[in-house]
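Peer 1: pasting the structure only:
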């Protein structure tokens, strides 16, 4: 199974860009346990058949998969899980999907920023990193090799931490790094 997927086609981006699918993925990430269409439906406030449709589309990309089935009151319930893959939007590509990638990136950054602000409003102890999180920004001076190492480190770190483990909590993250072009 790949540890990362780069979205390179319009079909892939169309599947991934769907707002309901993004909400579905976030619920799966936060719950960090296999869920049925019914459970997801209850969380999202949409029909189980709509959830099943969205799950099928996400499975096409290799982002979710069937974990197991259980017999519940004589009905076979399918439990789906989020697969541990990093999604690369392909922003490094200069193709006819550039505008869609930029729109999706804007959406993600806005969602994460709004989630961070909402979290900060609810925090009781701002000195506790496990309650607040943080933002960081600045300029790093990197050689081309160091930039490659940084990207590799980030990709490996994401891949190593995409599944829940004992004593862990889900952290929503966004990483933006690019070479500054002096004017």
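Peer 2: Cool, got the structure. It should be emphasised that the depicted structure is a prediction, and the values quoted were computed from it without experimental measurement. Numbers count the residues shown, from 1 in each chain.
Peer 1: only C-alpha atoms for contact and neighbour calcs from this point on.
Peer 2: Noted.
Peer 1: So which bits of the longest helix along the chain are buried?
Peer 2: Ranked by number of residues, the top helix in the chain under DSSP state H is helix 98-122. Neighbour counts over helix 98-122 (16 or more other CA atoms under 10 Å) mark 100, 101, 104, 105, 109, 113, 116, 120 as buried.
Peer 1: other SSEs contacting it?
Peer 2: helix 10-17 (3 or more CA pairs under 8 Å, 6 or more residues apart in numbering; DSSP states H and E).
Peer 1: quick one: the helix it packs on to chain centroid distance?
Peer 2: How far helix 10-17 lies from its chain's middle: 14 Å, per CA atoms, centre = their mean, to the nearest Å.
Peer 1: Comparison target, given below:
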């Protein structure tokens, strides 16, 4: 279920703004929200939220949903944003790097904030939260195979991300973040 990497420099630049990752997070984890609701959750002005949501919509990351009233909620269109500078050159490669760095900054900020709140979670959730690091000594081929196995595991329950009706009672957004790096020779 892996989405193909985003290669359009303009779409990548749209993702290089850190606040847009926060909006994507809210819509992914909490479902459709209006600009006003996003403003309340993120402490940013309604005008700013509306502007950034419109920029995300321009490049197909979110869309407005039909709803009651004048304000329409926004929802996620793409379940996953895949960013890689591989095969890109010039402006596109720079835009991919900027988008990836904005994503990482947001991801680390989110992780730090959630780890700070660890002791306030109910006991059954506290046991699932934490960080872990490991080093494996692998060949390039083994690393590709290992990555595919982990990716398959991470894709389990993906259908629940965009379809709330598939979520069992008591389900909460649980974030898994995986970073794979290779030591220099």
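Peer 2: Structure received. Being a predicted model, the structure only gives us computed values, none of them experimental.
Peer 1: After superposition, what's the TM-score here?
Peer 2: Scored against TM-score structural alignment, normalised by the length of the first structure, the superposed chains reach a TM-score of 0.73; 175 aligned residues with a CA RMSD of 3.3 Å.
Peer 1: sorry, back to before: report the angle between the longest helix of the first structure and helix 10-17.
Peer 2: Helix 98-122 of the first structure and helix 10-17 meet at an angle of 10 degrees, taking axes from the mean of the first three to the mean of the last three CA atoms, to 10 degrees as the criterion.
Peer 1: Toward the C-terminus, what is the element adjacent to helix 98-122 of the first structure?
Peer 2: Helices and strands here follow DSSP states H and E; after helix 98-122 of the first structure, the next one along the chain is helix 129-132.
Peer 1: what's that next one in contact with?
Peer 2: For helix 129-132 of the first structure, contacts defined as CA atoms under 8 Å, 6 or more residues apart in numbering pick out 119, 120, 123, 124, 125, 126.
Peer 1: The very next helix or strand once past it vs the second structure, average offset?
Peer 2: Under the assignment DSSP H and E, the closest C-terminal helix or strand after helix 129-132 of the first structure is helix 144-160. With mean CA distance after the TM-score superposition for the first structure, helix 144-160 of the first structure departs from the second structure by a mean of 4.9 Å once superposed.
Peer 1: which helices and strands sit right next to helix 144-160 of the first structure?
Peer 2: So helix 144-160 of the first structure, by 3+ CA pairs under 8 Å, 6+ apart, packs with strand 86-88.
Peer 1: Show me what the strand it packs on is packed against.
Peer 2: strand 4-6, helix 144-160.
Peer 1: how about a markdown table for those, with mean neighbour count added?
Peer 2: Formatted as a markdown table, those follow (neighbours: other CA atoms under 10 Å):
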| stretch | mean neighbour count |
| --- | --- |
| strand 4-6 | 15 |
| helix 144-160 | 13 |
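Peer 1: Same list, those, but as TSV with distance to residue 37 of the first structure please.
Peer 2: Conversion of these to TSV gives the following (distance: least, CA to CA, whole Å):
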stretch	distance to residue 37 of the first structure
strand 4-6	24
helix 144-160	26
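Peer 1: and of the ones you listed, who's closest to residue 27 of the first structure?
Peer 2: Nearest to residue 27 of the first structure, of all these, is helix 144-160, at 18.3 Å by CA to CA.
Peer 1: what do we get in the second structure for residue 170 of the first structure?
Peer 2: Under the alignment (TM-score structural alignment), residue 170 of the first structure pairs with residue 173 in the second structure.
Peer 1: ok so that match is a helix residue?
Peer 2: No - going by DSSP: H, G, I helix; E, B strand; the rest coil, the assignment for residue 173 of the second structure is coil, not a helix.
Peer 1: okay, now the closest residue to it other than its chain neighbours: neighbour count?
Peer 2: Once flanking residues are discounted, residue 173 of the second structure sits nearest to residue 29: 5.6 Å by CA to CA, 6 or more residues apart in numbering. Residue 29 of the second structure has 15 neighbours, counted by other CA atoms under 10 Å.
Peer 1: Residue 29 of the second structure: which element?
Peer 2: helix 18-30.
Peer 1: Run the chain-centre distance for that helix.
Peer 2: Mean-position distance between helix 18-30 of the second structure and its chain equals 7 Å (CA atoms, centre = their mean).
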